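[1] pasting a predicted model and its sequence here:
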Amino acid sequence: MASLKEVRSRIISVTSTQQITKAMKMVAAAKLRRAQDNIIRMRPYAQRLSSILTNLSRLTTDSTPNLYAERREINRVLVVVITSDRGLAGAFNSNVIKAVNNLVNERYSRQAAAGNVEYLAIGRRGHDFFAKRNAKLAGNYTHIFSQLSFDTVRVAAEYAMDAFRAGDYDQVDIVYNEFKNVATQIIRTEQFLPIQEQEPAVANASIGTNTDYIFEPSKERIVEELIPKSLKIQFYKAVLESNASEHGARMTAMDKATDNAGELLKQLKLTYNRSRQAAITTEILEIVGGAEALAAGS
C-alpha cells in the first residue's frame, strides 16, 4: 500500500490536472460558439454557390472552357489534410490522418509508389506527422488557424487551384472533419479538383427546377470570375468545418478528462482515508501494547 505522503501528493497532482482540464473545457466551449456560428452562416451560402458552380461547369463550351473541370489521367495527386495546431482533442487528428492513409493506400497506391502524392497540410499536427515520415509537403500553411480568415485560407486554395491549372496535379482531394454536433464529427473526403460534374437531375434538385441563367456582363467573364471564387468558398467552408469540429472534440475530451479526474480523486481519497485509518490503528495498538508491557513489568 502506498504511503500517506505518496497518496497525498497524487491527490494534489490530480486536483491540479482537473482544474486545468476544466478551464480548457470552458475555453473550448467559448471558442466553439463562435466557430459554430461561423459555419452555420457559411453553409447555406456555400451550398447555393456549389449548385451554381455545378451548373456553370456543365454550361461551359469550347469558347468558354473551364480549366478547373479538365479531366486528365491521374498521375500526380495533391491531398489537402486539415487537422488542428494542438492536441488534447481526442481522436480528432488521428482520425483525419488515418482517413488520409486509407485514401492513398486504396485509391492512389500506384501514384504513391511512384512518389507522386503530395500533401498540403493545414494545421500543425498533420504537417508534423507527414514531415516526420519524409512525405512530400506542398508549402507550409500551419499558421492558418492562428489567424483564421478567408484571406489566409484563400492563399492555400489558390496554390492548389493554380497548380492544378498548370498541370502539376491531376487530382486534388480534401480530407477534414465535418461538424455535426459537440460530440460528433464526421470524416469527409471530397474531390476538390477537377470539379465533379453531376447529372442534370441531381444538380437541379438542389435548386428545385431546371436552371436557365442570363449572363451579365458575359458568360466568359462569369465563368472566369465566379468559378474560382466558388472553389475558394468551398475550400474555406472545409476549414471552418474543421475548426468547429476541433473545438467540439476538445470540449468533449476535456469534459471526459475532468470526469475521469473526479473519479480518480474519489478513489485516491478513499485509499488515503484507509491508509490513515490503518496508521492510526497501528499507533493505537502500539500504545496499548506498550502500556500492557509497562503494567506487566511493574
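    All right, it came through fine.
[2] contacts and neighbour counts: CA atoms only from here.
    Noted.
[3] chain center to the helix or strand where residue 23 lies: distance?
    Using DSSP states H and E, residue 23 sits in helix 4-59. In terms of C-alpha atoms, centre = their mean, to the nearest Å, the centre of helix 4-59 is found 9 Å from the chain centre.
[4] and the next helix or strand past it?
    Helix 4-59 is succeeded, C-terminally, by strand 77-82 (DSSP H and E).
[5] how much distance is there from that following strand to the middle of the chain?
    On the basis of C-alpha atoms, centre = their mean, strand 77-82 is displaced by 13 Å from the centre of the chain it belongs to.
[6] run through who's touching that strand.
    96-97, 100, 108, 111, 116-123, 126, 160, 169-177, 239, 242 (C-alpha atoms under 8 Å, 6 or more residues apart in numbering).
[7] next helix or strand past it?
    Immediately after strand 77-82, counting by DSSP H and E, sits helix 92-107.
[8] if you count neighbours, what's buried in that next one?
    Buried residues in helix 92-107, defined by neighbour count with 16 or more other C-alpha atoms under 10 Å: 92-97, 99-100, 103-104.
[9] so after that helix, what's the next helix or strand?
    helix 109-113.
[10] ok, and here's another one to check against it:
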Amino acid sequence: MKKNKKLSEDLNTLENMLNVVQTYQEIAAMRMRRVKQSVLSSREFMDDLNNTFRRVTYAYELYLKNVKKSKESGEIIHKNGKDVLVFLSSNMGLYGDIVRKTFKLFLSDVEKISSNTDLVIVGKVGRDMFLNANTNKNFTYFDLSDSGTDPANLSKILNLVLDYSHITVYHGIFKSVLSQEATKSVVTGEAAELEREYEAMGEMTYLFEPSVERIADYFANEILSSVFEQETFEANLSKFSSRMVSLYSASDNIQDSLKKVDFSLKKYNHKVLNSKQIAILSGINLWSKA
C-alpha cells in the first residue's frame, strides 16, 4: 500500500509540474511572438543606422583633427574617454543556456580589460554569475524587467552608459526559434575600423547640414539611445525563444517520467490484483480438498 501511495503521489506531482511548465510555455511563446516581429523588422534598419553613426563619428574625428591643425575652436562632444562593457542578463531563470553562453563571452573579455574600462551588469542572474566567478572586479548593477518593457530602468542605464566613449553590449541574438547565439555589439561608432577601410578606398568627402557638430551630437545621444534599446529587445527575444525551447524539453522529459510512473503504478496494481486472485484460488482449492 505504501508503494501504491508513493507512486500515486509522484504521478500527481508530475501532472502538476507539467501543467505549470505548459503554462510557462504558452507565456514564453506569446511574449516571443509579440517581440519577434518588431525586433526582426527593425534589426536591419538599426544596423544601417549604427553604420551611419560610425561614419559620422569618423567624419567628426577628421573634423577635429583639422580644427586642431588650423587652431580654430570646435565644439567637442563631451564623453569621458572610457570604455564600458554591458552584460544584458535576466532577473529570473528558466531561459535555457543563452544567458550562460552570453556570460561566458562577457567574462572572457573581462579578463582582458584595462583600468580604463568599466563594467555594467543588467539583471539579477548575471549579477549572481559574476559574483560567483570571483573576478574581484567592480561593476555597476541595474535591474531591468524581463517582460520586454521597462522605460524607467532603461533610462537609468542610458544615463550612465551614454557618457562613455566606447560601449560594447553582450547579449543573446535570435537566429531561429531553435537557435539563439551569444554575441557582442559595439553600439558606438568605431572610427578606427572605418579609417582602415577608407585608407584603402582613398579620400572621402562629407557634406553635413547644418554642421558636423550638430549631427554628431544628435547621433551621440538620440540615435545611440535607440541603438542601445534595440540591443535590449534583441536580448529579450533570444531569452524568450530560449525559454520556450527549454520548456518544451522540460515538458517532454516530464511526459516521459509520467509514462514511466504510470506504467509502474499499473504494474504494481496488477501485481496486487494477481496476488489477491492467487489467494482466492488457493482458498478455493483448500476448501475443495476439505
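    Yep, it's here. Because the structure is a prediction, the values reported are computed rather than measured.
[11] got a TM-score for the pair?
    Overlay of the two chains. TM-score (TM-score structural alignment, normalised by the length of the second structure): 0.82; 273 aligned residues with a C-alpha RMSD of 3.0 Å.
[12] how big is the offset of the helix holding residue 23 of the first structure relative to the second structure?
    Helix 4-59 of the first structure, aligned to the second structure and superposed, deviates on average by 1.2 Å (mean C-alpha distance after the TM-score superposition for the first structure).
[13] with stretch 227-246 of the first structure instead?
    Once the two are superposed, stretch 227-246 of the first structure sits an average of 1.4 Å from its aligned residues in the second structure (mean C-alpha distance after the TM-score superposition for the first structure).
[14] just stretch 271-281 of the first structure next, same as before
    So stretch 271-281 of the first structure averages 1.2 Å relative to the second structure (mean C-alpha distance after the TM-score superposition for the first structure).
[15] what range in the second structure matches that stretch?
    Stretch 271-281 of the first structure corresponds to residues 264-274 in the second structure, going by TM-score structural alignment.
[16] ok, and what's touching stretch 245-259 of the first structure?
    Residues contacting stretch 245-259 of the first structure (C-alpha under 8 Å, 6+ apart): 18-19, 21-22, 24-26, 28-29, 31-32, 35, 84, 88-90, 92, 177-185.
[17] repeat that with 7 Å
    Applying C-alpha atoms under 7 Å, 6 or more residues apart in numbering, the external contacts of stretch 245-259 of the first structure come out as 18, 21-22, 24-25, 28-29, 31-32, 84, 88-90, 92, 177-179, 182-183, 185.
[18] for residue 221 of the second structure, helix, strand, or coil?
    Classification of residue 221 of the second structure using DSSP: H, G, I helix; E, B strand; the rest coil returns helix.
[19] need the counterpart of it in the first structure.
    Aligned partner of residue 221 of the second structure by TM-score structural alignment: residue 228.
[20] show me what residue 242 of the first structure aligns to in the second structure.
    Under the alignment (TM-score structural alignment), residue 242 of the first structure maps onto residue 235 of the second structure.
[21] and that match, what element?
    Using DSSP H and E, residue 235 of the second structure maps to helix 224-289.
[22] and residue 23 of the second structure, how far is that from residue 29 of the second structure?
    10 Å (C-alpha to C-alpha, to the nearest Å).
[23] how about residue 156 of the second structure?
    Per C-alpha to C-alpha, residue 156 of the second structure is found 29 Å from residue 29 of the second structure.
[24] just give me the neighbour total for the closest residue to residue 165 of the second structure other than its chain neighbours.
    Excluding its sequence neighbours, the residue lying closest to residue 165 of the second structure (C-alpha to C-alpha, 6 or more residues apart in numbering) is residue 81, at 5.1 Å. By other C-alpha atoms under 10 Å, 11 other residues sit near residue 81 of the second structure.
[25] just checking, residue 81 of the second structure touches residue 163?
    No - counting by C-alpha atoms under 7 Å, residue 81 of the second structure sits too far from residue 163 to count as a contact (8.5 Å).
[26] can you give me the end-to-end span of stretch 215-233 of the second structure?
    Termini of stretch 215-233 of the second structure sit 26 Å apart (C-alpha to C-alpha).
[27] alignment lookup: residue 215 of the first structure to the second structure.
    So, by TM-score structural alignment, residue 215 of the first structure is matched to residue 208.
[28] in terms of helices and strands, where is residue 180 of the second structure?
    Counting by DSSP H and E, residue 180 of the second structure is part of strand 179-186.
[29] flag every buried residue along that strand.
    180-184, 186.
[30] tell me which other helices or strands it touches.
    helix 98-110, strand 166-176 (3 or more C-alpha pairs under 7 Å, 6 or more residues apart in numbering; DSSP states H and E).
[31] JSON lines for the ones you listed, including distance to residue 276 of the second structure?
    Output for those, formatted as JSON lines (distance: least, C-alpha to C-alpha, whole Å):
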{"stretch": "helix 98-110", "distance to residue 276 of the second structure": "54"}
{"stretch": "strand 166-176", "distance to residue 276 of the second structure": "56"}
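[32] contacting residues around the strand holding residue 180 of the second structure?
    By C-alpha under 7 Å, 6+ apart, strand 179-186 of the second structure touches 98, 101-102, 167-174, 238, 242.
[33] average offset between it and the first structure?
    Once fitted to the first structure, strand 179-186 of the second structure is off its aligned match by 1.6 Å on average (mean C-alpha distance after the TM-score superposition for the first structure).
[34] what angle sits between that strand and strand 166-176?
    Between the axes of strand 179-186 of the second structure and strand 166-176, defined by axes from the mean of the first three to the mean of the last three C-alpha atoms, to 10 degrees, the angle is 160 degrees.
[35] now the element after strand 179-186 of the second structure, going C-ward?
    Beyond strand 179-186 of the second structure on the C-terminal side, the first helix or strand identified by DSSP H and E is helix 191-201.
[36] who touches that following helix?
    Residues outside helix 191-201 of the second structure that contact it (C-alpha under 7 Å, 6+ apart): 54, 57-58.
[37] what do you get if the cut-off is 10 Å, keeping everything else the same?
    If you take C-alpha atoms under 10 Å, 6 or more residues apart in numbering as the criterion, helix 191-201 of the second structure is touched by 51, 53-62, 204.
[38] which two among the residues you listed are spaced furthest apart?
    51 and 62 (16.8 Å; C-alpha to C-alpha).
[39] more neighbours: the two, which one.
    Between residue 51 of the second structure and residue 62, residue 51 has the larger neighbour count (other C-alpha under 10 Å), namely 17 against 13.
[40] how many neighbours does residue 160 of the second structure have?
    Neighbours around residue 160 of the second structure, by other C-alpha under 10 Å: 12.
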